[in-house]
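Chemist: no sequence on this one, just coordinates:
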């Protein structure tokens, strides 16, 4: 997209610009709930991973593959559902996908072994993919540029808090039930989402903007996205940042419960504490966008996160600081992610409003597909603090390299609000 086209897009009124404050608030609640189902599906059973390992008499790496299966389902599902939502609209794929998630969650309750659970987790991820990709596409249907980044910052409050609060919720459930009760709770949440979507989310893609329903058109749309160097760079950057987060997700229960002896409930509290930094960062991003562009914030956040990741590796190698020496740099990584995550997708999606569903699908598939590699990597490296730290720091280093070499954020033309220009000068 040329600078002239970007300036024109920035000045063209979007449907979301006409929404009242109350309407935007209701939209954020619905979209935030939709976005939450993915992280909740991934993370709520984390405190039970050691118990699952014992119950099924298997290895930590095998149990971590059930996490990988969910991420793979989320990645593959988005590649299918994104283009479909560009053809038939947003509501039908969303309702159908969420129904699949509910069915898979119910079946997980009765899984007899780790292999069956892993397969059902793939199906569960496929269903949750609908909520993830449609929520992002709806934002692009209604907003672009800085308004989109601000809306995504609000949604990242959910996206950021859900992965780190989900184990806390899981721990609370596990104090009254076992891991099967966690999946029953996910089924109930899926039913609630179906009702919220049916009554609270109107169709945001009018018929005149829908794309032709042919395999060739889908392939052309994906080919067009893959030819956009900047979009590919931003998508890979987002995926590698997600890999860092899932390195933390996959290893934290074994590190905190195994190495440091925390109970399931203590682990939930320690894990949930990371939500504080991420929540503050996502909401601080809204303020920072008044003075800085999304690309400036993205670069700064990545460099800060990489510094924290390297510190985590050093402390793990030296085995100093104890639990605090692990948690402090981890929380700094999460805070950096809270600043980075709203801006990278906003920059990527702003380039392809004509195929928002497909663009959101490829973006989400990259996030969860690359993230899926992090979980078994931690297990193969030993599931200890150093293994977790190595995956986190390595992912952030790769994300920074990709951002600087492919996306080249200093070349992006972005619109800064008038009040920001006054504030800067």
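Modeler: The structure has been received and is ready for your questions. Please read all numbers here as calculations on a predicted model, not as lab measurements.
Chemist: CA atoms for contacts and neighbours, from now on please.
Modeler: OK.
Chemist: And the strands in the stretch 301-425 of the chain, which stretches?
Modeler: Ranges of strands in the stretch 301-425 of the chain, per DSSP state E, counting those that start in this stretch: none exist.
Chemist: Quick check: residue 397 touching residue 306?
Modeler: Yes. Between residue 397 and residue 306 there is a contact under C-alpha atoms under 8 Å: 6.1 Å.
Chemist: between these two, which one's more packed in?
Modeler: The neighbour comparison of residue 397 against residue 306 (other C-alpha atoms under 10 Å) goes to residue 306, with 24 against 21.
Chemist: neighbours around residue 420, how many?
Modeler: Neighbourhood size, residue 420 [other C-alpha under 10 Å]: 15.
Chemist: Quick check, central residue of this protein?
Modeler: Centroid check for the chain by C-alpha atoms, centre = their mean gives residue 159 as the closest residue, at 6.0 Å.
Chemist: Report the next helix or strand after the helix or strand containing that one in sequence order.
Modeler: Using DSSP states H and E, residue 159 maps to helix 145-174. Downstream of helix 145-174, the first helix or strand assigned by DSSP H and E is helix 179-200.
Chemist: Helix 145-174 and that next one, what's the angle between them?
Modeler: In terms of direction (axes from the mean of the first three to the mean of the last three C-alpha atoms, to 10 degrees), helix 179-200 departs from helix 145-174 by 140 degrees.
Chemist: same for the helix or strand following helix 179-200, what does it pack against?
Modeler: Reading on from helix 179-200 to the C-terminus, the next helix or strand found by DSSP H and E is helix 215-227. Secondary-structure packing of helix 215-227 (3 or more C-alpha pairs under 8 Å, 6 or more residues apart in numbering; DSSP states H and E): helix 229-253, helix 356-381.
Chemist: Report the buried residues of the last one.
Modeler: Within helix 356-381, the residues that qualify as buried by neighbour count (16 or more other C-alpha atoms under 10 Å) are 356-379.
Chemist: where's residue 323 relative to residue 272, distance?
Modeler: As judged by C-alpha to C-alpha, to the nearest Å, residue 323 and residue 272 stand 15 Å apart.
Chemist: want to compare, so here's the second one:
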């Protein structure tokens, strides 16, 4: 896979992280602007996750029927328009609705980029490409909160969404100019009317479900961190909004580093082997984090160590889970990618909402949800090993 295609796929995959991480420092500001509290502002994050979960189910069959390019272009245009709608939101309800539509556009890149990788690569090469995409995607969690904090301080929260609109417009131009159609003309095009049947068959595929949900539940732990960290860092421990990005970015750097280590580990054993082992790192670091959160330390730094390890381990878990789930999907790669993404973000939406529901003025809700996700991911990864055909 050439560098130009890899960068385009990375940018498309970054729509989700950017749309989430860019505006995290603005949560307290949005709460004041709309005369509400941070817990209600978190509903805009849950709405985005819900949009990702629903929208992906539509893009998968479209990508298998009409190819990869046309659905991608539609999604990018929709994301751009919805980002402008977010910037112009007069109230929280408008913002929540616009975020939902924004997700419907943004999920096109997340679904179809995985299908493009499956079109061009075998399972082992796919795991390596997914790890490389984590490097491109990982820049978003590092740069987005930093840039978001600066934009918030200088230009106000609306500028964050204007920048998202500009970014998506530029990516759309690059997509139109440089990304070829990767669905082969000789490959049968799956009709739309059979999409429900394909989803039903995929739901009966135990290996696909186990691997997809193992990655999805682990990802849900990351989104519990995303939902809870603005309160924990900024409100509970007094980290300035403009410095929030440095802490958030350090965890993202660990994620990137682990993804690159994963690409090298794959020289020795397959993605399934590493998935079933590294998921334990995520779970055990969550247990340590929960224990420290229950002790309610006076300073933030004790929480940062296990949190860093937990988020970094996802750089290995997520690409391996995706590669294992997609390994045997062939002509229905678009539908498989869509269903996997939808299931993952349904779980993520629940995890981020649960952090808000359990809110008690401490770091315990965030830590508890991360630990729960780690335990479930470990069980699913173990089960995937019982039915796996990918070593």
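Modeler: Thanks, I have the structure now. Because the structure is a prediction, the values reported are computed rather than measured.
Chemist: What does the superposition give as a TM-score?
Modeler: After superposition, the two chains reach a TM-score (TM-score structural alignment, normalised by the length of the second structure) of 0.97; 390 aligned residues with a C-alpha RMSD of 1.4 Å.
Chemist: circling back: who wins for proximity to residue 296 of the first structure among the helices and strands packed on helix 215-227 of the first structure?
Modeler: With C-alpha to C-alpha, the closest approach to residue 296 of the first structure among these belongs to helix 229-253: 13.4 Å.
Chemist: That closest one aligns to what range in the second structure?
Modeler: Using TM-score structural alignment, the residues of the second structure aligned to helix 229-253 of the first structure are 206-230.
Chemist: Quick one: distance of that stretch to the chain centre.
Modeler: Taking C-alpha atoms, centre = their mean, to the nearest Å, the mean C-alpha location of stretch 206-230 of the second structure is offset from the chain mean by 9 Å.
Chemist: Over to stretch 146-156 of the first structure?
Modeler: Its chain's C-alpha centre and that of stretch 146-156 of the first structure lie 14 Å apart, by C-alpha atoms, centre = their mean.
Chemist: okay, that stretch sits on what stretch of the second structure?
Modeler: So stretch 146-156 of the first structure sits over residues 124-134 in the second structure, by TM-score structural alignment.
Chemist: which one is residue 80 of the first structure nearest to, not counting chain neighbours?
Modeler: Closest residue to residue 80 of the first structure apart from its sequence neighbours, by C-alpha to C-alpha, 6 or more residues apart in numbering: residue 361 at 7.8 Å.
Chemist: so what's the equivalent of the one you found over in the second structure up against?
Modeler: In the second structure, the residue paired with residue 361 of the first structure according to TM-score structural alignment is residue 338. For residue 338 of the second structure, the contacting residues are 56, 57, 58, 59, 60, 111, 112, by C-alpha atoms under 8 Å, 6 or more residues apart in numbering.
Chemist: Please indicate which of those residues has the highest neighbour count?
Modeler: Highest neighbour count within the contacts of residue 338 of the second structure: residue 111, with 32 neighbours (other C-alpha under 10 Å).
Chemist: Tell me who's in contact with the aligned partner of that one in the first structure.
Modeler: Matched by TM-score structural alignment, residue 111 of the second structure corresponds to residue 133 in the first structure. Counting by C-alpha under 8 Å, 6+ apart, residue 133 of the first structure touches 78, 81, 82, 357, 360, 361, 364.
Chemist: next one: residue 372 of the first structure
Modeler: 67, 68, 69, 71, 72, 243, 246.
Chemist: Neighbour count: residue 323 and residue 272 of the first structure, which is higher?
Modeler: residue 272 (19 against 15).
Chemist: so which strand or helix has that one?
Modeler: Residue 272 of the first structure belongs to helix 264-288, assigned by DSSP H and E.
Chemist: average offset between that helix and the second structure?
Modeler: Comparison of helix 264-288 of the first structure with the second structure after fitting gives an average deviation of 0.9 Å (mean C-alpha distance after the TM-score superposition for the first structure).
Chemist: What angle do helix 229-253 and that helix make with each other?
Modeler: 150 degrees.
Chemist: so helix 264-288 of the first structure corresponds to what in the second structure?
Modeler: Counting by TM-score structural alignment, helix 264-288 of the first structure pairs with residues 241-265 of the second structure.
Chemist: ok now the matching stretch, how far from the chain's centre?
Modeler: 14 Å.
Chemist: ok, now stretch 61-72 of the second structure?
Modeler: 21 Å.
Chemist: sorry, back to before: show me the contacts for the residue nearest to the centre of the first structure.
Modeler: 32, 35, 36, 39.
Chemist: Output those residues as JSON lines; include the columns secondary structure and neighbour count.
Modeler: Formatted as JSON lines, the contacts of residue 159 of the first structure follow (DSSP: H, G, I helix; E, B strand; the rest coil; neighbours: other C-alpha atoms under 10 Å):
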{"residue": "32", "secondary structure": "helix", "neighbour count": "22"}
{"residue": "35", "secondary structure": "helix", "neighbour count": "25"}
{"residue": "36", "secondary structure": "helix", "neighbour count": "25"}
{"residue": "39", "secondary structure": "helix", "neighbour count": "21"}
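Chemist: quick one on the thing from earlier: mind checking how far the match of residue 111 of the second structure is from residue 139 of the first structure?
Modeler: Distance from residue 133 of the first structure to residue 139 of the first structure, by C-alpha to C-alpha: 10 Å.
Chemist: again with residue 197 of the first structure
Modeler: 15 Å.
Chemist: what does residue 37 of the first structure give?
Modeler: To residue 139 of the first structure, residue 37 of the first structure is 17 Å away according to C-alpha to C-alpha.
Chemist: cool, residue 30 of the first structure as well?
Modeler: For residue 30 of the first structure, the distance to residue 139 of the first structure equals 12 Å [C-alpha to C-alpha].
Chemist: ditto for residue 171 of the first structure
Modeler: According to C-alpha to C-alpha, residue 171 of the first structure stands 33 Å off from residue 139 of the first structure.
Chemist: Also residue 242 of the first structure?
Modeler: Counting by C-alpha to C-alpha - residue 242 of the first structure and residue 139 of the first structure are separated by 20 Å.
Chemist: hmm, back to that, look at residue 37 and residue 139 of the first structure and report which has more neighbours.
Modeler: Neighbour count, other C-alpha under 10 Å: between residue 37 of the first structure and residue 139, residue 37 has more, with 28 against 25.
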